[in-house]
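> missing the sequence, but the structure's below:
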């Protein structure tokens, strides 16, 4: 409904009665959260602080409850102290004693391992107790912050002990972290197990990139403006580059990372989701079903080039200098076999066989120990079909580009040509820049804040469905099989932008990677 300034000032609609009033925040109803693997880094650095930040912003109900499940021999008070310390260290919003006091009253801890029947009976009793004491209404989400090999065990235990189904109108939901399988076959098996316990609409697969404001801004940029979408096609776009680069190594994640690698860890989920959002058609609405429909259309149109050896690259970092200090190579990292062939860098060229994108290559790359930490989507436009300028006047002019910066400096940059002041008609690249931090007074919430709130609200807009997960594996599996048949990954020095073969891959197409 469109309102004039006069109507708003003279007779404003009561916002409590206006369901469409966007000034009202979305607040979760009576509910609780159970975190399996609550002692891990993800829980400590992201989940617990996100719960507090939501409470601090007034987005959780007064009786919200948090249950930790792990093998530690802790009392409720020990767990509360752990959450307190995590919140103090990692929360985005200021610590307020009154908020913490309210939140801490609903914290409980259940000790046990995942195949321990008695522990799950204790969990059931704890949930029932919180229903009575805190008014959670039987509504609980189960967050599986555990290694993927434990997903089936935890899910089956929830079913065995009647924890996966609410009573009456109450709900139970499963939240699952990536990686969701390690290939198509394992993903399909896991989907079968999970959907045998929870309905599809109650399964939330976390891809934290989809919770970032800048990722959601792709939809706003494209469909809320008329100046971009007419150019968003093969008639004007030369190619698209999607990059997720990290300047760190694997740290203490050897047990998880080795054998998985960068392609399975990042391309299968994060980068293919970014591709889908960048390339999809306008959805009928921003509801989960409509978004999934359009993303699936794109993913189903993605094609790998025939010559995988020419259009895919995998690398592995070696020792070097980064950030002013000497860093070890991947094979020198603690817990890594000296014979490991795990990729720490992956790049591939994809094509989309539809009318909008036919002939436009999408280049995806990700890696560790690269030049800097950055995630971006660069839409690179074609050069003008005819130029009246002398070649010497435009030698410093590159293709126009629109770059969506996902992290760390969230925003959008537009690169175009402008005349250099002076008597000559010399054209040079300039940029226009939009930065979230400079344009809005409110800081962007962490991705896990948005995603946890959406889980409690039952809003699945930002969560990949099982069809997307399986289709993504269908795209990546042939690449992984090709790499498995063709020796070791190519080495690259820490602090550089990846192996030489990645530059050669684009050079064969007459293009080059951006250096963010």
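Now that the structure is in, tell me what you want to look at. Computed from a predicted model, the values in this text were never measured in an experiment.
> contacts and neighbour counts: CA atoms only from here.
Fine.
> name the SS class of the residue positioned nearest the centre of the chain, please.
Residue closest to the mean C-alpha point of the chain, counted by C-alpha atoms, centre = their mean, is residue 209 at 1.7 Å. Per DSSP: H, G, I helix; E, B strand; the rest coil, the secondary structure class of residue 209 is helix.
> quick one: it and residue 447 touch, right?
Yes. The pair residue 209 / residue 447 is scored as a contact, 7.0 Å apart, by C-alpha atoms under 8 Å.
> re earlier: separation between the nearest residue in space to the residue nearest to the centre of the chain that is not next to it in sequence and residue 178?
Residue nearest to residue 209 in three dimensions, not counting chain neighbours: residue 270, with 6.3 Å by C-alpha to C-alpha, 6 or more residues apart in numbering. Separation of residue 270 from residue 178 (C-alpha to C-alpha, to the nearest Å): 10 Å.
> okay, and the common contacts of the two?
Residues touching both residue 270 and residue 178 (C-alpha atoms under 8 Å, 6 or more residues apart in numbering) are residue 207.
> between the two, who's got more neighbours?
Neighbour totals were compared for residue 270 and residue 178, and residue 178 leads with 20 against 17 (other C-alpha atoms under 10 Å).
> next up, a structure to set beside the first:
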């Protein structure tokens, strides 16, 4: 991915955790690869926790370096990367301070990218301040999640930002859309004749999408306790992955063609009747337990969390799509903290053969399945049945792997690296359009409202397990189970 696009990348929240762990390491990897970033491109960090460039570079050396280049840091590349970085110390709450930012970047070349790695409460003030000094022209702005607390607050932020930046200037980032297997899912579906005839209700029995974390809320207790898993993960990441899996083939891979098809899926989601929420939605909260031999505390005792909190740390949902391709196919979504493993995956369970002359094993659900693993390792695996060696016709499950590192010499690109390059080069396909976001909030809100009205506490689950038993029971009602339970 070569580029000659000159740019000035302005990073608000330049000393924050996201900048240290993800954004600056991604920019370094693009720099180190050579040719991905224009030589004239500059990175301008904006923060209050450093007084000048020298102090900021010391901060970067201490906090960013541990997160780059798994096989060691190329010191020559690192030194040249640091030369790209400038620093501006301003108070984001003071619009008058943005004059200093304008003066610092006015002579820097290329498109201006403003990345808001800050809390959402600062999105609108920053945008207004940028406009007050004329920095909203010839620019793009990247908004991190969460973008609002509900549909009303999301619309308020989008309205305010939309008054200052045109929709084609706004990049609402969801890093799961930048992951290599998600890109390969599009390639498998729309680049091969093999899967398209099977990618429909006649041949698919069910689909599971899981994003599981071993970690708890860590230092984010204050934020998380006012957010919960449904807002933090389902409304954005999980529904975006669902829309990629279920979308119709776009006429091209340009930004609006892809996003139009995703929007059609989100608008086709079957509304959940509040009376049925107990049957199709499971919410849980982790208690104390043991993960990999280490005792971990209950959610309610975490720092920043209210002792009587009813915030959910686990959600499992049964979702249906009301269109011709997917009518009647259940989509099971699941996410949670303090679960048994860190994994993100999409599981497509194909229907069993209608009649088997080879024994009962050929008739079991899931004998044929496609597993797209997003993390920790990124793979795509197709399962089928084959005869075991030896006497008799005994079948066993085998799999075919798409092993990226064996087919391609180039290393895989991290999600943030791909998405940041897309912003610099003006590619919007992997970013969330406003109408997509509204459709997702509109579907999620009845669940949030019913949970608030009913005031029922989340179901407890021990840390280090796969969540409340009700999650498994929900799938059992449909004659299936989560992938790890079958294994």
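Happy to help now that I have it. All of these numbers come straight from a predicted model, not from anything done at the bench.
> just confirm residue 143 of structure 2 contacts residue 116, I think it does.
Yes. Using C-alpha under 8 Å, residue 143 of structure 2 makes contact with residue 116 at a distance of 5.6 Å.
> what touches both of the two?
Overlap of the contact sets of residue 143 of structure 2 and residue 116 (by C-alpha under 8 Å, 6+ apart) consists of residue 123.
> contacts only, for the counterpart of the residue nearest to the centre of structure 1 in structure 2.
Under the alignment (TM-score structural alignment), residue 209 of structure 1 pairs with residue 176 of structure 2. Each residue near residue 176 of structure 2 by C-alpha under 8 Å, 6+ apart is listed here: 182, 237, 241, 415.
> again with residue 117 of structure 1
Contacts were defined as C-alpha under 8 Å, 6+ apart; by that measure residue 117 of structure 1 touches residue 157.
> from residue 166 of structure 2, how far out is the aligned partner of it in structure 2?
Under the alignment by TM-score structural alignment, residue 117 of structure 1 pairs with residue 95 in structure 2. Applying C-alpha to C-alpha, the value for residue 95 of structure 2 to residue 166 of structure 2 is 21 Å.
> checking residue 175 of structure 1 next. Helix, strand or coil?
Assignment for residue 175 of structure 1 (three-state DSSP): strand.
> where's residue 498 of structure 1, which helix or strand?
Mapping residue 498 of structure 1 onto the secondary structure by DSSP states H and E places it in no helix or strand at all.
> I should have written residue 83 of structure 1 there, sorry.
Using DSSP H and E, residue 83 of structure 1 sits in helix 76-90.
> equivalent analysis for residue 100 of structure 2, please.
With DSSP H and E as the test, residue 100 of structure 2 turns up in helix 98-105.
> give me the buried positions along that helix.
For helix 98-105 of structure 2, a neighbour-count test (16 or more other C-alpha atoms under 10 Å) marks 98, 99, 101, 105 as buried.
> after superposition, how close is the longest helix anywhere in structure 1 to structure 2?
Scanning structure 1 for the longest helix, with DSSP state H as the assignment, gives helix 466-485. Superposed on structure 2, helix 466-485 of structure 1 shows a mean distance of 1.0 Å to its aligned residues (mean C-alpha distance after the TM-score superposition for structure 1).
> residue 368 of structure 2 matches what in structure 1?
For residue 368 of structure 2, the aligned residue in structure 1 is residue 400 (criterion: TM-score structural alignment).
> who's in contact with its match?
Residue 400 of structure 1 is in contact with 380, 381, 382, 383, 414, 415, 416, 417, counting by C-alpha under 8 Å, 6+ apart.
> please enumerate the strands of the stretch 351-487 of structure 2.
For the stretch 351-487 of structure 2, the strands defined by DSSP state E, counting those that start in this stretch cover 369-375, 379-387, 395-402, 459-462.
> among these, which comes closest to residue 250 of structure 2?
Residue 250 of structure 2 sits nearest to strand 369-375 of all the strands of the stretch 351-487 of structure 2, at 20.8 Å, using C-alpha to C-alpha.
> so what secondary structure elements neighbour the closest one?
helix 180-191, strand 343-350, strand 379-387 (3 or more C-alpha pairs under 8 Å, 6 or more residues apart in numbering; DSSP states H and E).
> if we go to 10 Å?
Counting by 3 or more C-alpha pairs under 10 Å, 6 or more residues apart in numbering; DSSP states H and E, the packing neighbours recorded for strand 369-375 of structure 2 are helix 180-191, strand 204-212, strand 343-350, strand 379-387, strand 395-402.
> what distance separates it from the centre of its chain?
Per C-alpha atoms, centre = their mean, to the nearest Å, the displacement of strand 369-375 of structure 2 from the mean C-alpha position of its chain is 15 Å.
> now swap in stretch 414-430 of structure 1 and tell me
For stretch 414-430 of structure 1, the separation from the chain centroid amounts to 37 Å (computed by C-alpha atoms, centre = their mean).
> many thanks, have a good one.
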